[in-house]
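**Q** One predicted model, sequence on top.
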Amino acid sequence: MLRASIKGLALSALLISTSAWSWGMNGHRVVGELAQQHLTPATEKAVKALLSEDSLAEVSTWADEMRANPNTFWKKQSGKWHYINIKDPSKMAQHNKAIEHKHQVEHILDGINYAVTTLKNNKASKEDKQFALKFLVHLVGDAHQPFHAGRKEDRGGNLIKVTFFKEETNLHSVFDTKLIEHQSLSYRELSDFIITRDKQKIAHMLDSRPADWLLESNQIAEKIYDSNETDISWEYIYRYTPVVKSRLLHGGIRLAGLLNQIFDKNSRPLETALKAVK
């Protein structure tokens, strides 16, 4: 049972691989690719100045890859940037505060706020802005993975054992990777399949803030917890693959809108926040 006790499983958390930290590589790349297609020319120019030849899809996995770096920040501090535990959704506002320094970051919402503040700061160094942009691309993706706003006691589903077509795994990994890999598509193919040109849908996605994205993820995670399913196969895929695709699409659209608002002075929310895709 999905609600089974997790007492005694804390030590197993030490064995969880890096693949359980966030969307799998293709999930993050989809978010980056979708955003790249909606950047305005001014934003594209600003992004290129910081990333050179790298695309948003290419840098989207950087924040996970860097966790192998022996530097103290990456080993001891960066992990908490990727998630948030929401005990009381009605008090989400208390988590939303201005963050000006890396050491102030306590969770993913802080990380997003720090990155945005840094990118808007004309006095910030190019190195700091590169760090902020690469991390922001990753964090917006993470914010749309339901279990990055999951429960503290099971580490966002990492400690909940399930089977995926009889293969032992955990609930977090199912939504990070398994449901995406099961599509057997490259990140570009999956991006092409789920991208939308519907202006009304796009406007609805953009009419939100990072705190809202995390609340959405928390609500989805709670519904999945409540479904109490551990033996995952075709019916589960039928029900939840559309949820994963929707979250990836929301992440890509919102990342583009956020970057355009940061870098393009002519970009107006819900009006000219995104470049139309042909």
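**A** Received, thanks.

**Q** switch to C-alpha atoms for all contacts and neighbour counts from now on
**A** OK.

**Q** Could I get the full set of strands for the stretch 51-200 of the chain?
**A** Along the stretch 51-200 of the chain, the segments classed as strands by DSSP state E, counting those that start in this stretch run 161-164, 167-170.

**Q** Let me know which of those strands is tucked in deepest.
**A** Ranked by mean neighbour count, the strands of the stretch 51-200 of the chain are led by strand 161-164 with a mean of 20 (mean count of other Cα atoms under 10 Å).

**Q** also this one, for the comparison:
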Amino acid sequence: MKTAVLALSASLFAQGAYSWGAMGHATVGYIAQNYLDGAGKIFTSHLLGGASLASVASWADSYRYTDAGKFSASLHYIDAHDEVPHKCSVKLDRDCGEEGCIVTAIANYTDRALNDNLTLSERTDAVKFIIHFLGDITQPLHTENLDVGGNEISVFWGNGTAKTNLHAAWDRSIPETLAGGSDDATAAKFAKGIIADLDTGIYKDLKEDWTSCGSIKRGTGCPKAWAQDANKLVCSDVLPDGPDAVEGKDLSGDYYTKAAPIARQQLAKGGYRLGLWLNKIAKAEQLKCRD
């Protein structure tokens, strides 16, 4: 049964379910770029050939459509087999498939980014995966198995004018409505406002807790904690009354009003964590070079 669900999940992802959409991922990239320290800037600029984090943030979504990248489809999520809305939880041995999942992928590509036995191109890809997956793991439905991460829950957007699904609503409809568009300029402006809240506003006193699990030496420890953090929102905010409460409903009214600040905060978490995570990788690279 689990194999069948995983196969269906991969199939639906191949049909175009992008976490956060390109605008959301670029937002995460812009936020993270702001928090790179000197070592982080040098490390990422070297491996990305001078490209910004935002410009490569959606690379992994495109790559998985290629013959070389199709193996990575299952790495964008983890299928929590929990009891929404009564109990949300992530258990690695239960929820991470044989092909791997986002929790193991973040740990793996963190190691690969520091592996001198790999080619420069392979290490570059590792960093690009990290940039993308630290965005993915904050989207609550990328940590949930129910109805294939919400892909099979049909909903409407815009006063019933557009049929979509719950996963896509969280990927694109909610953040893009909140930001006011879907292009790169919108992402840059949106990120600027979030950065202000991280520095001096509503997230200032929260961000330390978001990165309390910050050691790249813990393997799957931090990625699992981040997956659990996002997954609990499925019960509290995404589907607090279960799937029947949203099935066939328009979500652009009251549901959006409640969900929008959650989506914005999750993007803030993704960007801030990513910046600090890349700094830690860069520091480990510096220490390695001194040995």
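**A** Yep, it's here. Everything numeric in this text was worked out from a predicted model, so none of it was measured.

**Q** related to what we said a few turns ago, need the strands of the stretch 51-200 of the first structure in a markdown table (columns: distance to Phe135 of the first structure).
**A** What follows is the strands of the stretch 51-200 of the first structure, written out as a markdown table (distance: least, Cα to Cα, whole Å):
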| stretch | distance to Phe135 of the first structure |
| --- | --- |
| strand 161-164 | 29 |
| strand 167-170 | 25 |
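
**Q** burial measure for Thr138 of the second structure, as a count.
**A** Using other Cα atoms under 10 Å, Thr138 of the second structure is surrounded by 27 other residues.

**Q** for it, what are its contacts?
**A** Contact partners of Thr138 of the second structure, counting by Cα atoms under 8 Å, 6 or more residues apart in numbering, are Trp226, Ala227, Asp229, Ala230, Gln266, Leu267, Lys269, Gly270.

**Q** That one pairs with which position in the first structure?
**A** Correspondence of Thr138 of the second structure to the first structure, assessed by TM-score structural alignment: His144.

**Q** quick one on the thing from earlier: now the buried members of the contacts of Thr138 of the second structure.
**A** Buried members of the contacts of Thr138 of the second structure, counted by 16 or more other Cα atoms under 10 Å: Trp226, Ala227, Asp229, Ala230, Gln266, Leu267, Lys269, Gly270.

**Q** ok, these vs Thr177 of the second structure, which is closest?
**A** Leu267 (14.0 Å; Cα to Cα).

**Q** Give the equivalent position in the first structure for Tyr35 of the second structure.
**A** Using TM-score structural alignment, Tyr35 of the second structure lines up with His38 in the first structure.

**Q** Can you check which part of the second structure the top helix by length along the first structure sits on?
**A** Longest helix in the first structure, counting residues (DSSP state H): helix 234-263. Taken onto the second structure by TM-score structural alignment, helix 234-263 of the first structure occupies residues 253-282 there.

**Q** do you know which of the strands of the stretch 51-200 of the first structure lies nearest Gln94 of the first structure?
**A** Short answer: strand 167-170, nearest of the strands of the stretch 51-200 of the first structure by Cα to Cα, at 30.8 Å.

**Q** before we move on, back to that, from the contacts of Thr138 of the second structure, pick the one nearest Thr200 of the second structure.
**A** Distances from Thr200 of the second structure to the contacts of Thr138 of the second structure, taken by Cα to Cα, are shortest for Lys269, at 15.1 Å.

**Q** Could you measure from the closest one over to Gly29 of the second structure?
**A** In this view, Lys269 of the second structure and Gly29 of the second structure are 12 Å apart by Cα to Cα, to the nearest Å.

**Q** same question, Leu178 of the second structure
**A** From Leu178 of the second structure across to Gly29 of the second structure, the span is 17 Å (Cα to Cα).
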